[in-house]
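J.: Have a look at this prediction, sequence included:
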Amino acid sequence: MKNTGLPDGRSASELIDERIRELGDWRGDMLGRIRELIRKADPKVVEEWKWRGVPVWAHDGILCTGETYKNVVKMTFAKGASLPDPSKLFNSSLEGNTRRAIDIHEGEEIDQPALKALIQAAVALNQSKKKR
C-alpha cells in the first residue's frame, strides 16, 4: 500500500493513525475497522489526507473518505451512485447523482463481505474509467 506524503513530512497513513488514536472512542475504533477492511479489499489502496483532515482511500481515483462526526462515522464513496449496492449499505447522501454514503452509528455492525464487495466495485469502476 502506498500513501501520499504531506508537507510536514508525515505520511497520510501516520495522520490517519493519529486521528484514530485522538478519537479514543467508538468512532476511532470504527474508523480503524473500516480502514482495515479497505486495505483487505484492495491491497494496492493509497491512503491520502485531504481537505484539512479527512482520511481518503484511492486507487486510480478516490474510492471513499472516512469522516468522523459526533454521532456517526461516514464513509462517502466518490462515485457511489454508479456502484451496485445489492446489500443496501448506502443510507446517506442518496439524493445526488454522484456520491453515496454509509452512516455508521455507535453499536452498529458492518456487513464486512458487502462492504468489501462495494470497495472492490469502486476500484473496478475507477480502473474502467482510467482505461478510456
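T.: Great, that's in hand.
J.: Please count neighbours and contacts with C-alpha atoms only from this point.
T.: OK.
J.: any idea which helix is longest in the protein?
T.: For the chain, the helix that runs over the most residues, judged by DSSP state H, is helix 112-131.
J.: which residues sit against it?
T.: Under the contact criterion CA atoms under 8 Å, 6 or more residues apart in numbering, helix 112-131 has outside partners 37-38, 40-42, 59-63, 77, 79-80, 83-85, 87, 89.
J.: how does it look with 7 Å?
T.: With contacts defined as CA atoms under 7 Å, 6 or more residues apart in numbering, helix 112-131 is touched by 37-38, 41-42, 59-61, 63, 83, 85, 87.
J.: So how do I select the buried members of the residues you listed in PyMOL?
T.: The buried residues among the contacts of helix 112-131 can be selected in PyMOL (16 or more other CA atoms under 10 Å) with this line:
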select buried, resi 37+38+41+42+59+60+61+63+83
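J.: Most widely separated two among the contacts of helix 112-131?
T.: Among these, the pair separated by the greatest distance (CA to CA) is Asp60 and Ser87, at 24.8 Å.
J.: Okay, one more to line up with it:
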Amino acid sequence: MNPSERIDQQIAALNDWRGHMMTRLRKLILEADPDITEEWKWETAVWSHQGLVCAVGAFKQTIKMNFFQGAFLEDPQKLFNAGLDAKKTRAIDFREGHTVDESALKDLIRAAVAHNSGGKRG
C-alpha cells in the first residue's frame, strides 16, 4: 500500500470530526504546494518537499499538525498553539469546532517549504 492509500485508510477509520478535519488539512497542504510528497512515517501522515514539512496525526481530542522546522518560521497569524517551547518544531492542535484560517495555514505551509529549500517566505 502506498503512502497516499495509507492516509486514505487512516482518514476512513476516523468516522467523526477528526476524519473531516484531516481531509480538510490534507487538501490545504496539497493546494499550498502541488509538488509536496505524501509519505507515511511513524504510523503518521507526513508531507515533505526537500525535507520534512509537516505531519498530521489524530489523537483522542485533537488533530495535531506538526511543522518539523516550525521554530524557524514566522507565524504572524499566531496559528501555532502547541509545542511552543520545542527547539525546532511547532504544532497546531485542532479541536472539534475549530475554525481553520485557510489562507494563513497555506502561507505557513509555503513558508515551511521555502525554509527547506533555503528560500525566503514568498
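T.: Everything's here; your move. This is a predicted model, so every value here is computed, not measured.
J.: Got a TM-score for the two of them?
T.: Once superposed, the chains reach a TM-score of 0.96 (TM-score structural alignment, normalised by the length of structure 2), with 119 aligned residues with a CA RMSD of 0.8 Å.
J.: Now do the helices in structure 2.
T.: Using DSSP H, the helices found in structure 2 span residues 3-13, 17-32, 102-116.
J.: and these, which is most packed in?
T.: With neighbours taken as mean count of other CA atoms under 10 Å, the helices of structure 2 reach their highest mean count in helix 102-116, at a mean of 20.
J.: Now find how far off-centre that helix is within its chain.
T.: Mean C-alpha position of helix 102-116 of structure 2 versus that of the full chain (CA atoms, centre = their mean, to the nearest Å) differs by 10 Å.
J.: Make TSV from the helices of structure 2 and add distance to Ala58 of structure 2 to it.
T.: Shown next, in TSV, are these (distance: least, CA to CA, whole Å):
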stretch	distance to Ala58 of structure 2
helix 3-13	9
helix 17-32	7
helix 102-116	18
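J.: Can you work out which other helices and strands pack against the longest strand seen in structure 1?
T.: What stands out as the longest strand in structure 1, according to DSSP state E, is strand 62-68. When contacts are defined as 3 or more CA pairs under 7 Å, 6 or more residues apart in numbering; DSSP states H and E, strand 62-68 of structure 1 packs onto strand 54-58, strand 73-77.
J.: go again using 8 Å as the cut-off
T.: Packing partners of strand 62-68 of structure 1 (3 or more CA pairs under 8 Å, 6 or more residues apart in numbering; DSSP states H and E): helix 26-41, strand 54-58, strand 73-77, helix 112-131.
J.: The ones you listed: which one's closest to Ala101 of structure 1?
T.: strand 73-77 (4.1 Å).
J.: Return the mean post-superposition distance for the closest one against structure 2.
T.: The superposed strand 73-77 of structure 1 is, by mean CA distance after the TM-score superposition for structure 1, a mean 0.2 Å from where its aligned residues fall in structure 2.
J.: quick one: that strand aligns where in structure 2?
T.: The alignment of strand 73-77 of structure 1 onto structure 2 (TM-score structural alignment) covers residues 63-67.
J.: Ala58 of structure 1 maps to what in structure 2?
T.: That one, Ala58 of structure 1, aligns with Ser48 by TM-score structural alignment.
J.: can you tell me which residues contact its match?
T.: Here Ser48 of structure 2 is in contact with 36-39, 54 (CA under 8 Å, 6+ apart).
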